[in-house]
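In: Sequence and predicted structure, then a few things I'm wondering about:
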Amino acid sequence: MDTITALRIGYVLSAFAILVIYAIPALRDRFLVYGARDALAGNNRHPHREQNVLEKTLDYFASMKVPHSWFKHFYMLSVALSMVWLQQLYTRGPILQKVVSGTSTHRSSMSFNQLVLCWTLLTIQGSRRLYESMTLEKPTVSQMWVGHYLLGLLHYMAMGLAIWIEGGPALMSTDEPLGDAMVSAPCVTTFIFLPVFLLASGLQHDAHFYLSSLRKYTLPTHPAFQSIVSPHYTAECAIYFSFMFLAAPGGQVVNKTLLAAFVFVLIELGVSAAVTKRWYMQKFGAYPIEYKWKMIPGIW
């Protein structure tokens, strides 16, 4: 199994595992909620009766938590790995050569231009989210399940690799540090999906800035939240959606590795949006929350 196949399978299996956990209430209420949502779920899952062995075991694993503020570690890791891969990409370093040697040489390749663009955009995304986590997030005692934390770290480790791995053949075909990046003209896909990335990034930043200004556990009233419970998740999905087109290898519509990453992000955030909507309805009442879409208007 080569590196690209391993990344794709890892993302698909992770997405499937999240769906399984979400489909089983006993797992969903223990492992997919945190903070105030966790407290509410905890009240719902502890009836006045003796727990059986399975329930006690699940509670034991669910009690393994880390501070919610550790979310910033995801973006620290993302930015740090972007710098590591920059050095490796520029110098054709040994780590890069080892990774590329583990991929099939028969695959079509991203152009060097695409590789540079997508690395740059992922670095911008990670840097912006790190800035927001350091400046906008309020102090909190909320916690998250350690499995969620570890999965997030794995995701950002994988993305640091997935964003360029299908450009391995083009990368190793030249010794020039910048390859053909200075002479190749941007393709039509770039003109279409680069604005998608920029608009989604702006929307997400605006939503995060607004949420940081709210009093704790207040119902959002910003226009972006009028018909969608979690528009910042919608923007995140749009960012990953743009990546899979911007990084499409020659002759392909999308980058299949980043398609797998997009599916993972779509399911992970879709589940989080569903949990958020349920919590809003329990805390603030069904009206008008029940008429809002969770994350994707007209679909979810």
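Out: Arrived safely, thanks for sending.

In: Please make it C-alpha for all contacts and neighbour counts, starting now.
Out: Noted.

In: can you pull the contacts of Met134?
Out: Lys72 (CA atoms under 8 Å, 6 or more residues apart in numbering).

In: Trp279 too?
Out: So Trp279 contacts 37, 40 (CA under 8 Å, 6+ apart).

In: what does Gly168 give?
Out: 100, 109-110.

In: Could you do Pro297 as well?
Out: 227-228.

In: again, but for Leu136
Out: 208-209, 212.

In: As CSV, those with secondary structure, neighbour count and distance to Phe31 would be great.
Out: Putting these into CSV (DSSP: H, G, I helix; E, B strand; the rest coil; neighbours: other CA atoms under 10 Å; distance: CA to CA, whole Å) gives the following:
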residue, secondary structure, neighbour count, distance to Phe31
His208, helix, 18, 24
Phe209, helix, 15, 27
Ser212, helix, 15, 25
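
In: I'd like to know which of those residues is nearest to Val254.
Out: The shortest approach to Val254 among the contacts of Leu136 belongs to His208, at 29.0 Å (CA to CA).

In: Can you give me the distance of the nearest residue to the closest one once chain neighbours are set aside to Asn255?
Out: The shortest distance from His208 to any non-neighbouring residue, by CA to CA, 6 or more residues apart in numbering, is to His232 (7.1 Å). His232 sits at a distance of 24 Å from Asn255 (criterion: CA to CA, to the nearest Å).

In: Use this one as the comparison:
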Amino acid sequence: MELGLVELLRAAWIAGTLPILIASLPCSWLGSFHGLVLGFARRGKIMQSSSHRKFTVPQRFFTHFYVVAVAWTTLLLLGTSIYAYRMTPIVSEPFFYSDLGSYLAGRSNIFSFHRSRLMSLENRYRVWLSVFLLLLMEVQVSRRLFETAYVFKYSASARMHIFGYLTGLFFYTAAPLTLCCTCAPEVLKFGINEVSEFILKGTSSMQNIEFHWWDFVNPLLKLGWCQWIGAVIFLWGWIHQHRCHAILGSLREHVGKADEYVIPRGDWFEIVSSPHYLAEIVIYAGMVFASGGADLTIWLVFGFVVSNLVFAAAETHRWYLQKFDNYPSNRVAIIPFLC
């Protein structure tokens, strides 16, 4: 079941990324395919400049993404956290370190005797790492829900393609699941057993459950330097994305008409046209780093994020250049000094 879930997620991310990569190739004979993918990706001001308005929904439906994301991520985080706390506590492993020393000294038979303890430790680390990554995702989607509700002021005429809407729902369902996919089947079995026990025994099955905050926080603190560097990278992108979204949200307050636009300025807008997309890439790069970089599925999520945002940013940059004659010439689309 575990391999099935991982493989299904990998196939989904590849299937979502390949069309964008193909459409991005500079080949004239791919022009119609590029236009098709671009039509699916258009939204907001870019959609308004297009005559293709069939099969669209209001752009304010962006809120749906983050309602789903917060609810789903919270559910996964709670389930994985309870499983980690109850079933895989990280405690001191004196035998593990003595066995490791014996192995390095050449006494591999002793190390083999305790191999099950090593595998158990790896399993605990994997589960608590999933909790850590889901915490980062929870912080991200919670802020995005707040911004869609209170920061952005979507124009009544702003639209997005229904395919883009469905893609957003897919992303915010699959991305949190990807962060815990290696232990999700175990968590599901644990949850089913807990619910079954509660149904059979009622509240009496919960009487012996004790929760101590330090026992929950301590394993997260022991994960390693890689996770905390990843968290710092995540926070760096998180802060800048919030600043850029605040700038975009404030623009609506300074224009007289719903379809009137001004050039955004400040923060990373001084170097790229879509700094909120750049910040999103930094955020997910932080998650990849925090994961340790060994999980192919998380790399595929990152590949989808980068390809999707670079593709959208290129079109946004072209729109700015066509819209404003005085658009800053030093700005590029999304990657500073590159594109």
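Out: Cool, got the structure. These numbers come from a predicted model, not from an experiment.

In: Quickly find the element holding Thr148 of the second structure.
Out: helix 115-150 (DSSP states H and E).

In: In that helix, which residues are buried?
Out: 117-118, 121, 123-138, 140-145, 147-148 (16 or more other CA atoms under 10 Å).

In: cool, and stretch 270-284 of the first structure?
Out: Buried-residue list, stretch 270-284 of the first structure, by 16+ other CA under 10 Å: 270-280.

In: Please, where are all the helices along the stretch 201-300 of the first structure?
Out: Ranges of helices within the stretch 201-300 of the first structure are 231-246, 256-284, 286-289, based on DSSP state H, counting those that start in this stretch.

In: helix, strand or coil for Gly179 of the first structure?
Out: Assigned state for Gly179 of the first structure: coil (three-state reduction, DSSP: H, G, I helix; E, B strand; the rest coil).

In: how close does Ala41 of the first structure sit to Leu32 of the first structure?
Out: From Ala41 of the first structure to Leu32 of the first structure the distance is 10 Å (CA to CA).

In: right, I mislabeled it, should have said Gly298 of the first structure
Out: 24 Å.

In: Compare those two (neighbour count), which wins?
Out: Leu32 (23 against 8; other CA atoms under 10 Å).

In: Check the spacing between the closest residue to Cys183 of the second structure other than its chain neighbours and Leu134 of the second structure real quick.
Out: Excluding its sequence neighbours, the residue lying closest to Cys183 of the second structure (CA to CA, 6+ apart) is Val127, at 6.2 Å. Val127 of the second structure sits 11 Å away from Leu134 of the second structure, going by CA to CA.

In: Need the residues touching each of the two.
Out: By CA under 8 Å, 6+ apart, the residues touching both Val127 of the second structure and Leu134 are Cys180.

In: contacting residues for the most centrally placed residue in the first structure?
Out: A centroid search over the first structure (CA atoms, centre = their mean) returns Val265, at 4.7 Å, as the residue closest to the centre. The contact partners of Val265 of the first structure, by CA under 8 Å, 6+ apart, come to 15, 237, 240.

In: which among these gets closest to Leu178 of the first structure?
Out: Among the contacts of Val265 of the first structure, and counting by CA to CA, the member closest to Leu178 of the first structure is Tyr240, at 24.7 Å.

In: tell me, how many neighbours does the closest one end up with?
Out: 22.

In: ok, the corresponding residue of the second structure for it to Pro176 of the second structure distance?
Out: Aligned by TM-score structural alignment, Tyr240 of the first structure pairs with Tyr284 of the second structure. According to CA to CA, Tyr284 of the second structure and Pro176 of the second structure sit 12 Å apart.

In: What residue in the second structure is paired with Leu198 of the first structure?
Out: Using TM-score structural alignment, Leu198 of the first structure lines up with Leu235 in the second structure.

In: got the contact list for its match?
Out: Here Leu235 of the second structure is in contact with Ile283 (CA under 8 Å, 6+ apart).

In: and the angle from the strand or helix carrying it to helix 115-150?
Out: When elements are assigned from DSSP H and E, Leu235 of the second structure belongs to helix 225-251. Using axes from the mean of the first three to the mean of the last three CA atoms, to 10 degrees, one finds that helix 225-251 of the second structure and helix 115-150 are set 10 degrees apart in direction.
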